[in-house]
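> Predicted model and sequence follow; I will ask about them next.
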Amino acid sequence: MIYDDTIVALATPPGAGAIAVIRVSGSKAIDIVSPLFHAKGEKALEEQASHTLHLGHIKDGHRVIDEALVSIFHGPRSYTGENTIEISCHGSPYIQQEIIQLLTRKGCRIAQPGEFTLRAFLNGKMDLSQAEAVADVIASDNEAAHQIAMSQMRGGFSSEINQLREELLNFASLIELELDFAEEDVEFANREQFNDLIKRITFVLKRLIDSFAVGNVIKNGIPVAIVGEPNVGKSTLLNALLNEERAIVSEIAGTTRDTVEDEITIGGMGFRFIDTAGIRATEDVVENIGIKKTFEKIDQAQVVIYLIDASHSALRASLSKGENLLGIQTEIEEIKNKYPQKPVVIVVNKIDQVSTEDRSSFEREIQERLITDSQRKNIRLALISAKTGEGVERLQEFLLDFVNTGALKNDQTIVTNARHYDALLKALEEITKVQEGLNAGLSGDLMAIDIRQALYHLGEITGSISTDDLLGNIFANFCIGK
């Protein structure tokens, strides 16, 4: 891929605003913009130093389009590695389009999605994983996702992969050298050291692969299913967590017949809450479909919030008599048996409608009957009033406790990209074959095939190995202007 033309695009979001930034990049960027920009100083743009700002007017002939600030960046000291101009103009959509159309008439081409970052990659300003992280930084909507994307954009992930690849490449070179002296039966690659390297690479690859489970939910939001019988306050809890009237609330049982989803950031982590249809026996066809979806959402969720209505008179009577908790016990046990590792928060709602004595009774009896010693790590109990907000903050603390943020806090590399995950799996598969070959005492020429494949898959991550189709697929998902 060789790009020798000059491209232009709006770098700020489309629409009206205080200012807009139009980006121009390419070998002729300065030459194209210079005749159109009349600076208040005497020097033309091509005579100005790199990384300087200039105030003047953008003109089409004698017609003044706008007063603007122009930034100059000489390649290779620019984002793309090429000569780059950024025009900061007033944010009128009319002005934006007038300037862009003027630039295209003078020789610029409208940029494709992600083409500025693609050129940065092709010009060696960043590797492919760093380029992909640019899109993740733009899309990040919480502190954790932003932290991971920034770490990757700064090259944390790349350096780890490149170090593994370089060490493996050194041994691969020695093994390839042995093939040239096959008749002399010599070994240049120390098999004991090579075995240690393969074990270390295997450990790192497995750690990175395992991190994808955490990284994926951090990037896309941790799904939390809110379940329970009808009319226990699931929709009210969703509204309380989101601090807005997102779900319909009614005293009529079965109001929620489909799942309602929305996202919120708690403690820097993104959570995606799912309000589900109430679980009960019903002949209503539509409601039954909603209940079926409830169990599907439980399956997909990382955490389950199971709501109980503290104001239910029959429930309070069952507690006082030591009886089964109206099927609640059975449903919770069913969830824990099916998903033994899935965290569950048992939430007793509507505590504003019961006495202090009843609150204590709920807490004591539910702890004794529903939470065994072996389950205390993955089951918590919270007493709340979704209507008044009492206890909701404590519930949020429980949700944060369940999230595995150890790798994040320790600044470890976390994989969030499905393409990287797939390449790591393939690399691990080839490294496993190399380990098996070492154990079996295979000759260097046979192991060299698997080593080359492992190097190929590691190179795919950083772009050391890339194709036009791969680059096209990656940068097609970028916004235009980046």
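Looks like it arrived, so ask away. Residues are numbered from 1 along each chain as shown.
> Going by C-alpha atoms from here, please, whenever you check contacts or count neighbours.
Noted.
> Pick out the residue closest to the middle of this protein.
Most central in the chain under C-alpha atoms, centre = their mean is residue 219, positioned 2.3 Å from the mean C-alpha point.
> Work out for me the element residue 133 sits within.
Assigned by DSSP states H and E, residue 133 belongs to helix 128-139.
> Centre of the chain to that helix, how far?
From the chain centre to the centre of helix 128-139 is a distance of 10 Å (C-alpha atoms, centre = their mean, to the nearest Å).
> The helix or strand following that helix - contacts with which helices or strands?
Proceeding N to C from helix 128-139, the next assigned helix or strand is helix 143-153, under DSSP H and E. Counting contacts by 3 or more C-alpha pairs under 8 Å, 6 or more residues apart in numbering; DSSP states H and E, helix 143-153 is packed against helix 128-139, helix 191-220, strand 269-275.
> what's the angle between the helix or strand harbouring residue 424 and helix 128-139?
Under the criterion of DSSP H and E, residue 424 resides in helix 418-440. When axes from the mean of the first three to the mean of the last three C-alpha atoms, to 10 degrees is applied, the directions of helix 418-440 and helix 128-139 differ by 150 degrees.
> what's helix 418-440 in contact with?
Applying C-alpha atoms under 8 Å, 6 or more residues apart in numbering, the external contacts of helix 418-440 come out as 191, 195, 198-199, 201-202, 205-206, 208-209, 212, 415, 447, 450-451, 453-455, 457-458, 460-461.
> State the distance from the residue nearest to the centre of the chain to residue 52.
Distance, residue 219 to residue 52, using C-alpha to C-alpha, to the nearest Å: 37 Å.
> Residue 109 touches residue 8, doesn't it?
Yes. Between residue 109 and residue 8 there is a contact at 6.0 Å, judged by C-alpha atoms under 8 Å.
> Looking at those two, which has the bigger crowd around it?
Neighbour totals were compared for residue 109 and residue 8, and residue 8 leads with 28 against 18 (other C-alpha atoms under 10 Å).
> Let me see the contact set for that one.
Applying C-alpha under 8 Å, 6+ apart, the residues contacting residue 8 are 22-25, 100, 103-104, 108-111, 481.
> returning to that earlier point: what's the burial count for the closest residue to the residue nearest to the centre of the chain other than its chain neighbours?
Nearest non-adjacent residue to residue 219, counting by C-alpha to C-alpha, 6 or more residues apart in numbering: residue 145, 5.2 Å away. When counting by other C-alpha under 10 Å, one arrives at 25 neighbours for residue 145.
> need the contact list for residue 145.
136-137, 218-219, 269.
> alright, now check it against this:
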Amino acid sequence: MAQALFSDTIVALSTPPGAGALAIVRLSGPAAVDLTAAVFSKKNLTQAAGHTLHYGTLRDPDSGSIVDEVVVALYRAPRSFTREDVVEISCHGSDYVVRQVLALLLRRGARLAEAGEFTKRAFLNGAMDLAQAEAVADLIAADSALSHRVALNQLRGGFSQELRELRGRLIKFAALLELELDFGEEDVEFADRTGLAQLLAEVRAVVAGLLRSFELGNVIKNGITAVIAGRPNAGKSTLLNALLREERAIVSAIPGTTRDFIEDEVSIDGLRFRFVDTAGLRDDTADEVEAIGVARTRERVSKAALLLYLFDLTQMSPEEVQAEIRELTQGLDLPVMAVGNKTDLATPDAQAAFASAFRIPDAAGPETPLVFLAAGQGQGLEGLQEALVRQVRGSALENTASATIVTNVRHARALEAAAAHLAAVQAGLDTGRGTELLAADLRHALAALGEITGEISSEDLLTSIFTQFCIGK
């Protein structure tokens, strides 16, 4: 994308608001260096080279008072994040100091940046494509090793490069189809239909793979909601506290202590889990509040990504556990893990009976995986965590360091549109449809892929994307 020309200079706080040791105020635009030089003690700033640091003071020219001692980082266009002149002022992190620095620069002619405007300028100036720009926000929000890895891969252009290669191959055929339209009266065929069919098969397979990765990408980006359900006093709240390593839920020997769900997040081996402790499942309660809690449990299970059915090994039989799991998940396509609690109290025979009725998590078979633990004593938690990671990962996450994973809903929708138009092209080839219709469907597919990287975009789309960023980025 050609560099856009912006006549104004923007400024914003780029570090989180609130008192801290340091804060960074960032400027970008044609007057960024001149505005800073006008209030900076080192008057040779306008002559300084890019990628240099300068220590000095900021002074209010009107009052002559010193605002703060600062370090100024100078980046010259086009070797900067936005490809404009950029200045980053490291000042002390007092709210008052930051307000004074911003006010000083605004009075000199800078404009307060809008949300995401620095990254938007980087995109419009050709420093990155739209998918990479969105990865900036994902990288800022990353709170696990996997989400960080996937966002960094996208920021470095892995996803974009794959899309550019796909579009490049399709564009060549699209150009030949358009050429046929120009010579329509002469009944010539420039685009080899056999070659186009082979290319379509390859491209459709790649697009389908990217779409399949979105389910995994959504898990990486947003976390896995794992509902802990079971009968009263099975130890659900105890298990939640043990997983979180804090007393998050009230634990009591009195059945029905938990009336509503309690949830919190924890990262396990790079995956973010949101565990939900729910009200104990029983239908014979006379307590109206507890009955509402049970109803909410069933509703929460229906929205979960994973169900941990927790049961007391000393109180239930394998047949009862299996029956309750079937009843709880009826009509749901929901992965389930059976968790047998209170191994410290259960007999070896009871554990053996469950082990024969279920399967261990790393064994083959369609049955529900089973994990044993004693939540109150913290025994077996490591095994449960390993089983959870295996349940979510399978083999799909083994190569995330190099694989392209789609995590963005907008990207998935665009890929779905591209897949539909590519299918239409294939159908047109199969039925001998005219060149005009083939070319039109291929143009739509190219447009859908181009929307992801911003090669085809609208102002409304850009506004929608960048207003979700934090101000200062």
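Noted; the coordinates are in hand. Computed from a predicted structure; not experimentally measured.
> I'd like the TM-score for the two structures, please.
Here the TM-score for the pair of chains, by TM-score structural alignment, normalised by the length of the second structure, is 0.94; 464 aligned residues with a C-alpha RMSD of 1.9 Å.
> hang on, the earlier thing: and the helix holding residue 424 of the first structure, how far from the second structure on average?
Following the fit onto the second structure, the mean deviation recorded for helix 418-440 of the first structure is 0.5 Å by mean C-alpha distance after the TM-score superposition for the first structure.
> which bit of the second structure covers that helix?
Aligning helix 418-440 of the first structure against the second structure (TM-score structural alignment) gives residues 409-431.
> From residue 179 of the second structure, how far out is the residue lying farthest from the centre of the second structure?
Of all residues in the second structure, residue 186 has its C-alpha farthest from the mean position, at 51.9 Å, by C-alpha atoms, centre = their mean. Distance of residue 186 of the second structure to residue 179 of the second structure, computed by C-alpha to C-alpha: 11 Å.
> Likewise for residue 429 of the second structure?
17 Å.
> and what of residue 139 of the second structure?
43 Å.
> Ok, residue 208 of the second structure next?
Distance from residue 208 of the second structure to residue 179 of the second structure, by C-alpha to C-alpha: 29 Å.
> quick one: the helices in the stretch 1-150 of the first structure?
With helices called from DSSP state H, counting those that start in this stretch, the stretch 1-150 of the first structure shows them at 29-33, 93-105, 115-122, 128-139, 143-153.
> Report the mean distance between the third one and its aligned residues in the second structure.
Mean deviation of helix 115-122 of the first structure from its aligned counterpart in the second structure after superposition (mean C-alpha distance after the TM-score superposition for the first structure): 0.2 Å.
> just the second one next, same as before
Between helix 93-105 of the first structure and the aligned residues of the second structure, the post-superposition mean distance stands at 0.4 Å (mean C-alpha distance after the TM-score superposition for the first structure).
> once the structures are aligned, where does that helix end up in the second structure?
Using TM-score structural alignment, helix 93-105 of the first structure corresponds to residues 95-107 of the second structure.
> quick one: buried residues of that stretch?
Going by neighbour count (16 or more other C-alpha atoms under 10 Å), the buried part of stretch 95-107 of the second structure is 97-98, 101-102, 104-106.
> what does stretch 335-351 of the second structure give?
For stretch 335-351 of the second structure, a neighbour-count test (16+ other C-alpha under 10 Å) marks 335-343, 346, 350-351 as buried.
> what's in contact with it?
Residues contacting stretch 335-351 of the second structure (C-alpha under 8 Å, 6+ apart): 234-235, 305-314, 368-376.
> about what we covered before: would you mind finding the match for the residue nearest to the centre of the first structure in the second structure?
Here residue 219 of the first structure is matched to residue 221 in the second structure, going by TM-score structural alignment.
> how much space between its match and residue 232 of the second structure?
33 Å.
> end to end, how far does stretch 89-97 of the first structure reach?
End-to-end for stretch 89-97 of the first structure, by C-alpha to C-alpha: 11 Å.
> Go ahead and name everything in contact with it.
10, 14-22, 65-69.
> Most neighbours among those residues, which one is it?
Neighbour-wise, these (other C-alpha under 10 Å) top out at residue 20, 24 neighbours.
> returning to what we had before: ok, now which ones touch the residue nearest to the centre of the first structure?
Contacts for residue 219 of the first structure (C-alpha under 8 Å, 6+ apart) come out as 140, 144-145, 270, 416.
> Near the nearest residue to residue 111 of the second structure once chain neighbours are set aside, how many other residues are there?
Leaving aside its sequence neighbours, residue 111 of the second structure sits nearest to residue 10 (C-alpha to C-alpha, 6+ apart; 4.7 Å). The number of residues packed around residue 10 of the second structure, counting by other C-alpha under 10 Å, is 25.
> where exactly do the strands run in the first structure?
Assigned by DSSP state E, the strands in the first structure fall at 7-10, 17-25, 37-39, 52-60, 63-73, 84-91, 109-110, 222-228, 260-266, 269-275, 303-309, 344-349, 379-383.
> Please produce CSV containing these, extended by distance to residue 320 of the first structure.
Shown next, in CSV, are these (distance: least, C-alpha to C-alpha, whole Å):
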stretch, distance to residue 320 of the first structure
strand 7-10, 68
strand 17-25, 63
strand 37-39, 83
strand 52-60, 76
strand 63-73, 75
strand 84-91, 67
strand 109-110, 73
strand 222-228, 21
strand 260-266, 35
strand 269-275, 30
strand 303-309, 15
strand 344-349, 16
strand 379-383, 18
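> closest one to residue 359 of the first structure among those?
Counting by C-alpha to C-alpha, residue 359 of the first structure lies closest to strand 379-383 out of these; the figure is 7.8 Å.
> The closest one vs strand 344-349, what angle?
With the same axes, to 10 degrees defining the directions, strand 379-383 of the first structure sits at 10 degrees from strand 344-349.
> and the alignment partner in the first structure of residue 468 of the second structure, what does it touch?
In the first structure, residue 468 of the second structure lines up with residue 477, judged by TM-score structural alignment. Residues near residue 477 of the first structure by C-alpha under 8 Å, 6+ apart: 113-114.
> Check residue 15 of the first structure too.
Counting by C-alpha under 8 Å, 6+ apart, residue 15 of the first structure touches 91-93.
> What lines up with it in the second structure?
Per TM-score structural alignment, residue 15 of the first structure is aligned with residue 18.
> Kindly check the end-to-end length of stretch 338-349 of the second structure for me.
Length of stretch 338-349 of the second structure, first residue to last, C-alpha to C-alpha: 18 Å.
> Can you add distance to residue 395 of the first structure and give the helices of the stretch 1-150 of the first structure back as TSV?
TSV is the format used below for the helices of the stretch 1-150 of the first structure (distance: least, C-alpha to C-alpha, whole Å):
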stretch	distance to residue 395 of the first structure
helix 29-33	55
helix 93-105	46
helix 115-122	42
helix 128-139	27
helix 143-153	20
